[in-house]
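Enquirer: What follows is a predicted structure for the sequence shown.
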Amino acid sequence: MSYLNLKRAVLAGIAGILLSAGTAQALELRSADIHPDDYPTVLAVKKMGELIQERSGGRITVKVFSGGALGSENDSIEQVKLGALTMARVSSAAMHNICEVTRVPSLPFLFTSTEHLHKVLDSDIGDQMLRSCEQAGFVGLAWYDSGARSMYSRDKPIRNVSDAKGMKIRVQQSDLSVAMIEAIGANATPMPLGEVYTSLKTGLIDAAENNYPSYESGHHYEVAKYYSKTEHTMTPEMLLFSKRQWDKLPEADRKIIQDAARESVAYMRKLWAERENNSLQIVLKGGAEVVETDKASFQAVMKPVYDRFVTTDEMRDLVKRIQAVK
C-alpha cells in the first residue's frame, strides 16, 4: 500500500472510531469501488445503503467512495482486511492469491451462460465460495455481475484458437489469466486497464479481452474493431466486508446488512444488463464488428489451466458441482 493510501486508511479508521464514540448507536459503513459513480456496482452498493438506513431507522448508513478514491482494488482489499475500511467491491480475480477458492469462478468456459452463472452464484455453491474467504479476514456478502469477457483485436478477427496463435494479448494482472492466454498459443501481456488503449493504438499489443462496457468506456473499439465472442470467462465481482468489523456487530445489525446486500444483487443485475446493451449499441454504431467464434476450439486446450489452478479437493468438487448445474 502506498504511503498516501495508508495515510487515508489510518485517518478513515480514526474517523470511524470518533463517529462511534460521539454518536453512540450511529454506525457509518464505508465502502470502496474503483469504478465511477454511475457504474452498476457503485449504484448497487448505494441501493444496499438505502435499504440498510431504512431498516435501521437511520442508525446505520453507507458511504461509498467510488472512482478509486481510496486506491486500487488491492489497496481496498488490504484496508478491509485491517479493518480500516468496512467494505469493498472487487473483482474476484483480485482475491485469487488471498482466497484460492475464488479461482474457481474465474476458470475459462466454466459457465455456459449468464443464466447458468446466476443459478450457481445464487445456490449453496455460491454461498460456500463466499464463506471460504472468512479465514483470510473477509466476510463475503454478495456476488455481482461482471459480464462475459471476450477477445478483441486490431488487425484481424479471432474466430478460433488458430487465429490467436502468436498474438500479443493484454490480460488482467492475474496468473490464471496469463495461463489461459498461453494455453491458446498467444503471448499474454499483463498490464493495467488504463494502458490498453494506447497499447492497442501503437501496436504494442495485438488484442485484449474484456466485457462490452469496458470495451466501450475505454474507447478500445476505436482501435480494435473486431470483437470476437469467445466469452471465455464470466469472473464475478465480490462485495467483501471486514471480518474484524463484522465480528464486533450485534447479530441484528449483521442480518440487516446481509439481507440488504443480497437484495441489491437483483438491482445490480438489472443495471448491468442495461449497461451491456447500451455499450453494445455504442460500439456497433462506432464501427465495431461482433464476430462469432468456434468456442470448442478454445475449450479443447484449457485442461492444463484447470490442472494448474484447481489444486484442492474442495476446488475440484466445486468445479464438478458447477458443471452439473443445469
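Expert: Looks like it arrived, so ask away.
Enquirer: switch to C-alpha atoms for all contacts and neighbour counts from now on
Expert: Fine.
Enquirer: Near residue 267, how many other residues are there?
Expert: 18 (other Cα atoms under 10 Å).
Enquirer: Tell me where the stretch 201-326 of the chain has helices.
Expert: In the stretch 201-326 of the chain, the segments counted as helices under DSSP state H, counting those that start in this stretch are 212-217, 243-246, 251-285, 295-299, 303-309, 313-324.
Enquirer: Could you dump these into CSV with distance to residue 24 added?
Expert: Output for those, formatted as CSV (distance: least, Cα to Cα, whole Å):
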stretch, distance to residue 24
helix 212-217, 43
helix 243-246, 16
helix 251-285, 15
helix 295-299, 56
helix 303-309, 47
helix 313-324, 43
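Enquirer: Alongside the first one, take a look at this:
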Amino acid sequence: MKKHTLSSFKTLLVTAATTACLMSASAQALTLKLATDSGTQGSPAGDALKKWGELIEQRSGGEIKTKVYYQNELGGQQEVFDLHVAGDVDVMLNWPMTSYDKRIGVIYTPYMTLSWDEALNAYSPGGWVNNMLGGIYQDIGLKFFGPWPEGFNGVGSRGKYALNIADAEGLKVRTMTVFPAPQTMQALGYQTAAIDWGEVYTALQTGVVDGEAGNVIYWDYEYFRDSLDYYVQTKHFFMTGILSMNLDSWNGMSEEEQKVVSEAALEIMNDQFKAAKEQDDHYIAEAHKAGMEYFEPSDEQIREFAKAAREKVWPLMDQEIGSEIMETIRANATPL
C-alpha cells in the first residue's frame, strides 16, 4: 500500500509537471511578438503597430497576448526581417529587405505610378501590385496582409538641391540598402551610399553623405531637420510598409485566432489608406515651419526623372526580379 501510494504520488507529480509545461507552451503560443523596423514609439508607424496589438488582444478577449517592439529594439532593418522570416518575430510592419527574394523589390520599382490615386489603386486589395506581393511573400514563408502606404518619397539635402538630373551632379545621398535604390538615384544623377537606416544620422553629421533619398518627408523632418536644408519630392518610389506574419506562426493558430489577426490588420491598413495623404501634407507643412525648403518638381521635371530611371533601372530589374513581373509592371505603369 505504501509503495502504491508513493508510486501514485510520483505519477501525480509527473502529470502535474507535464500539465504545467503544456500550459506554459500554450501560453507562449498565444503570445505574439510584433515589431517594426522603422518607427519609434509615438511615430505613425509605431502607433499603427501598437494599435494592431491592442486590437488583437481586445478582439481575442485577451486569449492572445502581444508584445510590441519598436525601431532598433531588436536590431537593424535586416536583423529584424531575419527574425521575422525565422519566426522569432511573429508579426511585422516593415519596409522589407530583398535578401530572401529579390522579387520583393517590386515595391521599389522606380516610377511605377505618378499620382496618389494610381498608387493607392495599385496597392489596395485586388490592385495589380497587391496581387503580385501576396504570392512573393508566401514563397519566403510570410503571410501577406497588405500595404501600409506612406506616399511618394524624395531627396532631403543640405547646401544644394536638384530639380533635374544635371543639378544632381556632386550631391552624394544615402539610399536604402535594397536593390534598386542606389541604381535609381544614380540614374537621377546623384552619387550614392547605401546605408542602413540606423546609421543615417551619423552619416549626415560626419559628412559621409550630403542628403537622404529613401523616405517621405516625415522621416527627414522628424529625424534630420537640423541637418537638412531642402526636400525635393522626386517621387522615385511610392513608399509603403508591409503588414505581414510569419507563416509558421500563422498556421499554428486556430481559424478564430487567424480571423482576429487578419481583421485587425485590415483595419490598420484601411486606416492608413485614409490617413496617408493627410499625414504627408501635415509633415510638409511642419517641415516648412522648421525652415526646410520644400520643392515639388513640375510634371515635366518628374517625367525627365521617370524616363531616365525606367530606361536605366527597369532593364536591370528584368534580370533581378524576372521579366514576367516586369511585363506586368510595364503593362500597368503610368504612361509617360
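Expert: Great, that's in hand. All of these numbers come straight from a predicted model, not from anything done at the bench.
Enquirer: Quick check: TM-score for this pair?
Expert: Remark: TM-score between the superposed chains equals 0.84 [TM-score structural alignment, normalised by the length of structure 1]; 306 aligned residues with a Cα RMSD of 2.6 Å.
Enquirer: which stretch among the helices of the stretch 201-326 of structure 1 comes nearest residue 21 of structure 1?
Expert: helix 243-246 (15.1 Å; Cα to Cα).
Enquirer: check the fit of that closest one onto structure 2 and give the mean distance.
Expert: Mean deviation of helix 243-246 of structure 1 from its aligned counterpart in structure 2 after superposition (mean Cα distance after the TM-score superposition for structure 1): 1.4 Å.
Enquirer: corresponding residues in structure 2 for that helix?
Expert: Taken onto structure 2 by TM-score structural alignment, helix 243-246 of structure 1 occupies residues 247-250 there.
Enquirer: Show me how far that stretch is from its chain's centre.
Expert: Computed by Cα atoms, centre = their mean, to the nearest Å, the chain-centroid distance of stretch 247-250 of structure 2 equals 19 Å.
Enquirer: go on, stretch 115-132 of structure 2?
Expert: For stretch 115-132 of structure 2 - counting by Cα atoms, centre = their mean - the centre lies 16 Å from the chain centre.
Enquirer: in it, what's buried?
Expert: For stretch 115-132 of structure 2, a neighbour-count test (16 or more other Cα atoms under 10 Å) marks 119, 120, 122, 123, 124, 125, 129, 130, 132 as buried.
Enquirer: and the match of helix 243-246 of structure 1, which residues are buried?
Expert: 247, 249, 250.
Enquirer: Now tabulate those residues in a markdown table and tack on distance to residue 25 of structure 2.
Expert: Output for these, formatted as a markdown table (distance: Cα to Cα, whole Å):
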| residue | distance to residue 25 of structure 2 |
| --- | --- |
| 247 | 19 |
| 249 | 14 |
| 250 | 16 |
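Enquirer: picking up where we left off before, what about the helices of the stretch 201-326 of structure 1, which gets the closest to residue 26 of structure 1?
Expert: helix 251-285 (11.5 Å).
Enquirer: what sits against the corresponding residue of structure 1 for residue 271 of structure 2?
Expert: The alignment partner of residue 271 of structure 2 in structure 1, by TM-score structural alignment, is residue 267. If you count contacts by Cα atoms under 8 Å, 6 or more residues apart in numbering, residue 267 of structure 1 has them with residue 44.
Enquirer: Residue 155 of structure 2 now?
Expert: Taking Cα under 8 Å, 6+ apart as the test, what residue 155 of structure 2 contacts is 173, 211, 212, 213, 214, 215, 230, 231, 232, 233, 234.
Enquirer: Tell me where structure 1 has strands.
Expert: In structure 1, the segments counted as strands under DSSP state E are 27-32, 60-65, 87-91, 138-144, 149-153, 168-171, 187-190, 207-210, 226-233, 237-242, 289-291.
Enquirer: what's the nearest residue to the most centrally placed residue in structure 2 if we skip its chain neighbours?
Expert: Geometric centre of structure 2, nearest residue: residue 95, 2.0 Å, by Cα atoms, centre = their mean. Of all residues not flanking residue 95 of structure 2 in the chain, residue 241 sits nearest, at 4.8 Å (Cα to Cα, 6 or more residues apart in numbering).
Enquirer: count of neighbours near that neighbour?
Expert: Residue 241 of structure 2 has 21 nearby residues by other Cα under 10 Å.
Enquirer: The residue nearest to the centre of structure 2 -> structure 1?
Expert: So, by TM-score structural alignment, residue 95 of structure 2 is matched to residue 91.
Enquirer: follow-up on the earlier one: go through the buried residues of stretch 115-132 of structure 2 and flag which are in helices.
Expert: 119, 120, 122, 123, 129, 130, 132 (DSSP state H).
Enquirer: Now do the same for the fourth one: its match in structure 1.
Expert: To tie it back to what came earlier, the one meant is residue 123 of structure 2. So residue 123 of structure 2 corresponds to residue 121, using TM-score structural alignment.
Enquirer: OK, contacts around its match?
Expert: 127, 143.
Enquirer: Give the aligned equivalent of residue 153 of structure 2 in structure 1.
Expert: Under the pairing rule here (TM-score structural alignment), the equivalent of residue 153 of structure 2 within structure 1 is residue 149.
Enquirer: and that match, what does it touch?
Expert: 209, 210, 211, 212, 230, 231, 232, 233, 234.
Enquirer: For the residue nearest to residue 95 of structure 2, which residues are in contact?
Expert: Taking Cα under 8 Å, 6+ apart, one finds 93, 94, 95, 96, 147, 148, 149, 150 in contact with residue 241 of structure 2.
Enquirer: Many thanks, we can stop here.
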